[in-house]
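> output the structure for:
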Amino acid sequence: MQFQKTPGWLDWFAGPSKPRFKLPAGAVDAHCHVFGPGAEFPYAPERKYTPCDASKQQLYSLRDHLGFARNVVVQATCHGADNRAMVDALVHSGGKARGVATVRRSVGDGELRAMHETGVRGVRFNFVKRLVDFTPRDELMEIAGRVAKLGWHVVIYFEAADLPELWDFFTALPTIVVVDHMSRPDVGKPVDGPEFELFVKFMRQHPNVWSKVSCPERLSVTGPPALNGEQSPYRDVVPFARRIVQNFPDRVLWGTDWPHPNLKDHMPDDGLLVDFIPHIAVTPDLQRRLLVDNPTRLYWPEI
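The predicted structure follows:
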């Protein structure tokens, strides 16, 4: 089946640099995707965008180039609740990948157990209105209760301005809750301003809440990184991510977000994204917790 990519959206960066920052042994890219290929794994009819194809082989080649040991493959909204592309990537990872699925209320317990056997360890609830249609919260709560029995967690994707109306629902979830990309804060506002302070309060009051300190390329106002190695890539995002890492060092994750869907202005060099890490996790201990200890505890507790 042929799919036409959404006009104006960029393809992923095909020639990533080699990072200057050397990742610690066992590092995990804890947020990445596979898209199709559409001829093998068709995109969902209800999708809000059509990406370029991004295969499991290309993802794992990037993993090796950047120096990661393992991946967490997160179900992409363009595939809806059809998890076949993500599951296929796990099956062919040689045990080096775990997954986060999207499911509907109609999913059977046998199907959940089968996904668990392939390496799925979480479900994702998306509240970004421009990306998905509304799913009733009672359905999401029912799904959370069912996957909790498997020891899975819930990944939530939302925007910072919507936290007040979602707070009660999020805090009622019966699992570990992982927030994508620090809830997409407006980094043009103060890091100690009321909006980001509310997110910090959310994490402080609820010890089951984790956060990914990823996607500076989506949050930055200053734009792509400077070439000067002394200056942080996406420097305006650094204070926000650093604050979360320093305050909650055992509840943070990091990922490339490859292949970076829905970007129009610039496509990041994944090598430079890795070089963002030592600016937000400023000691070897914090780097190891962020990249090795935390994702291993959440996704490979048996190791």
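> from here on, contacts and neighbour counts on C-alpha atoms
Fine.
> now for the helix or strand hosting residue 57, which elements pack on it?
Secondary structure from DSSP states H and E places residue 57 in helix 56-66. Counting contacts by 3 or more CA pairs under 8 Å, 6 or more residues apart in numbering; DSSP states H and E, helix 56-66 packs against helix 270-274.
> which other residues reach the helix it packs on?
Outside helix 270-274, the residues that touch it by CA atoms under 8 Å, 6 or more residues apart in numbering are 13, 16-21, 66, 216, 225, 233, 256, 258.
> 6 Å instead, please
Among residues not part of helix 270-274, those counted as contacts by CA atoms under 6 Å, 6 or more residues apart in numbering are 16, 17, 18, 19.
> export the residues you listed as TSV, with columns for distance to residue 188.
Converted to TSV, those look like this (distance: CA to CA, whole Å):
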residue	distance to residue 188
16	28
17	28
18	30
19	27
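> by neighbour count, which of those wins?
residue 19 (18 neighbours; other CA atoms under 10 Å).
> residue 34 against residue 54, yeah?
Yes. With the criterion set as CA atoms under 6 Å, residue 34 and residue 54 qualify as a contacting pair; they are 5.4 Å apart.
> who's more crowded, those two?
Taking residue 34 and residue 54 together and counting by other CA under 10 Å, residue 34 has the greater number of neighbours (24 against 18).
> please tell me how far the more buried one sits from residue 85.
From residue 34 over to residue 85 the distance is 7 Å, taken as CA to CA, to the nearest Å.
> could you look up the SS state of residue 143?
Judged by DSSP: H, G, I helix; E, B strand; the rest coil, the three-state class of residue 143 is helix.
> how about this one, so we can line them up?
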Amino acid sequence: MTSRPAVPPPSLRAAAPPHPDPKVPALRLPPGSCDAHCHIFGPGDVFPYPEDRAYDAPDVTKEDLRRRHDLLGVDRAIIVQSAAHGTDHAALLDALRSDPGRYRGVALVTPRTTPAEIAGLHQAGVRGVRLQFMPHLGPGPTPAELRAVLDLVRPYGWHVAFHIAGDAVVDMSGTLRSTGLPAVIDHMARVDLRAGLEGAQVRALRRLLDTGDVWVKLSAPERLSSGGPPYADALELARALAAQAPERCLWGTDFPHPNVREMPDDGVLVDLIERIVPDEAARHRILVANPAELVGFPLAGR
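Down below sits the predicted model:
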């Protein structure tokens, strides 16, 4: 990894670098497998981080991402714009243009984003917009701002990724059902698993999945689990969701795992897929067919 030259402002939280030596997974992924949720950072000397960024991140470049995916056996990826870069998409666009067959993107858009910018993002391979409702990343959009963003991206048929946690999956259920676009819930809604699979948050998440219009990413078990690897409680939830609606589930690493409590081993995360989705045909659907449908990859492998 390249080192960021600037010293971060002391008021910013500093995200840790990713696991330096992940294991080679024992599970062989099917051709065309997609990491549906990952990020890149910098390099800061080429793509400077904004002064008002939500947190300070170590440089994890498109080359670092490619090396990690090559080790894991991942052929494709959906790169999600990081709050560390805000609405400056230069690093994301550089990555998308470096390998259009391998990458699609998810942008951070505000009502101030122009239609011309949206057109440029789409041309480069962006196929989704992410809406943050996480206090540590700044205030979420108001209802009026949400409507304005949806109006900007609706002509392109982008999906709308919701970054929410806890009771938000209950409180925002109506919003999630009413976008008129595919709604994708990041990280299994980061529900509180202390109440198990019968808790109100999990029940709300599963009701949304039953609507047929909502997708969920089976990602970031380390963010949900009350214990360390193999994240037994989060895996129980992921298995239940995958069994309930395999046609609307995605899988992602969340590499390089910004702001986690304990850095996971990406090789371990890949091997856990077999425990989440034991059936090979269902794994192919979640890893290959579903992301291809959502963001427009050719269905065949690279």
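> got a TM-score for the pair?
Laid over one another, the chains give 0.92 as their TM-score (TM-score structural alignment, normalised by the length of structure 2), with 293 aligned residues with a CA RMSD of 1.6 Å.
> rewinding a little: mean per-residue distance, the helix holding residue 57 of structure 1 to structure 2?
Averaged over the aligned pairs, helix 56-66 of structure 1 sits 0.7 Å from structure 2 after superposition, using mean CA distance after the TM-score superposition for structure 1.
> looking at structure 1, which strand is longest?
For structure 1, the longest strand by residue count, based on DSSP state E, is strand 120-126.
> what range does that one cover in structure 2?
When strand 120-126 of structure 1 is aligned against structure 2 using TM-score structural alignment, it corresponds to residues 126-132.
> which residues are contacting the matching stretch?
104-108, 140, 158-163, 295.
> recalculate using a threshold of 7 Å.
Contacts with stretch 126-132 of structure 2, where a contact means CA atoms under 7 Å, 6 or more residues apart in numbering, come from 104-109, 140, 158-164, 295.
> superpose on structure 1 and give me the mean offset of that stretch.
If you overlay the two and look at stretch 126-132 of structure 2, the average distance to its match in structure 1 is 0.4 Å (mean CA distance after the TM-score superposition for structure 1).
> which bit of structure 1 covers the lengthiest helix in structure 2?
If you go by DSSP state H, structure 2 has its longest helix at helix 232-244. Alignment of helix 232-244 of structure 2 against structure 1: residues 235-247, by TM-score structural alignment.
> what's residue 147 of structure 2 aligned with over in structure 1?
When the structures are aligned by TM-score structural alignment, the residue of structure 1 matched to residue 147 of structure 2 is residue 141.
> how far away is that match from residue 147 of structure 1?
From residue 141 of structure 1 over to residue 147 of structure 1 the distance is 10 Å, taken as CA to CA.
> how about the strands in the stretch 1-150 of structure 1?
Along the stretch 1-150 of structure 1, counting by DSSP state E, counting those that start in this stretch, strands occupy 28-32, 70-74, 97-101, 120-126.
> do the same with the stretch 201-303 of structure 1
So, for the stretch 201-303 of structure 1 - with DSSP E, counting those that start in this stretch - the strands run 209-212, 252-253.
> just name the most buried of these.
Per residue and on average, the most neighbours among the strands of the stretch 201-303 of structure 1 fall to strand 252-253, with a mean of 28 (mean count of other CA atoms under 10 Å).
> residues in contact with that one?
Under the criterion CA under 7 Å, 6+ apart, residues 30, 210, 211, 212, 213, 245, 290, 291, 294, 295 lie in contact with strand 252-253 of structure 1.
> what two of the residues you listed have the greatest distance between them?
By the measure CA to CA, 30 and 245 form the most distant pair in the contacts of strand 252-253 of structure 1, at 15.0 Å.
> which of the two has more neighbours?
residue 30 (27 against 24).
> residue contacts, the more buried one?
Contacts for residue 30 of structure 1 were tallied using CA under 7 Å, 6+ apart; they are 71, 72, 253, 254, 255, 295.
> which residue in structure 2 lines up with it?
Structural alignment (TM-score structural alignment) places residue 30 of structure 1 against residue 36 in structure 2.
> quick check: closest non-adjacent residue to the spatially most central residue of structure 2.
Closest to where the C-alpha atoms of structure 2 average out (CA atoms, centre = their mean) is residue 37, at 3.0 Å. Closest residue to residue 37 of structure 2 apart from its sequence neighbours, by CA to CA, 6 or more residues apart in numbering: residue 252 at 4.6 Å.
> again, but for residue 191 of structure 2
Spatially, and ignoring its direct neighbours in sequence, residue 191 of structure 2 is nearest to residue 166 (4.6 Å; CA to CA, 6+ apart).
> which residue lines up with that neighbour in structure 1?
Matched by TM-score structural alignment, residue 166 of structure 2 corresponds to residue 160 in structure 1.
> what about that match, how many neighbours?
Using other CA under 10 Å, residue 160 of structure 1 is surrounded by 16 other residues.
> surely it meets residue 184?
Yes. Applying CA atoms under 7 Å as the test, residue 160 of structure 1 and residue 184 come out as touching, 5.8 Å apart.
> tell me if I am right that the residue nearest to residue 191 of structure 2 is in a helix.
No. According to three-state DSSP, the state of residue 166 of structure 2 is coil, so it is not within a helix.
> show me where the stretch 201-303 of structure 1 has its helices.
Assigned by DSSP state H, counting those that start in this stretch, the stretch 201-303 of structure 1 shows helices spanning 216-219, 238-247, 270-274, 277-280, 284-288, 294-299.
> appreciated, that's everything.
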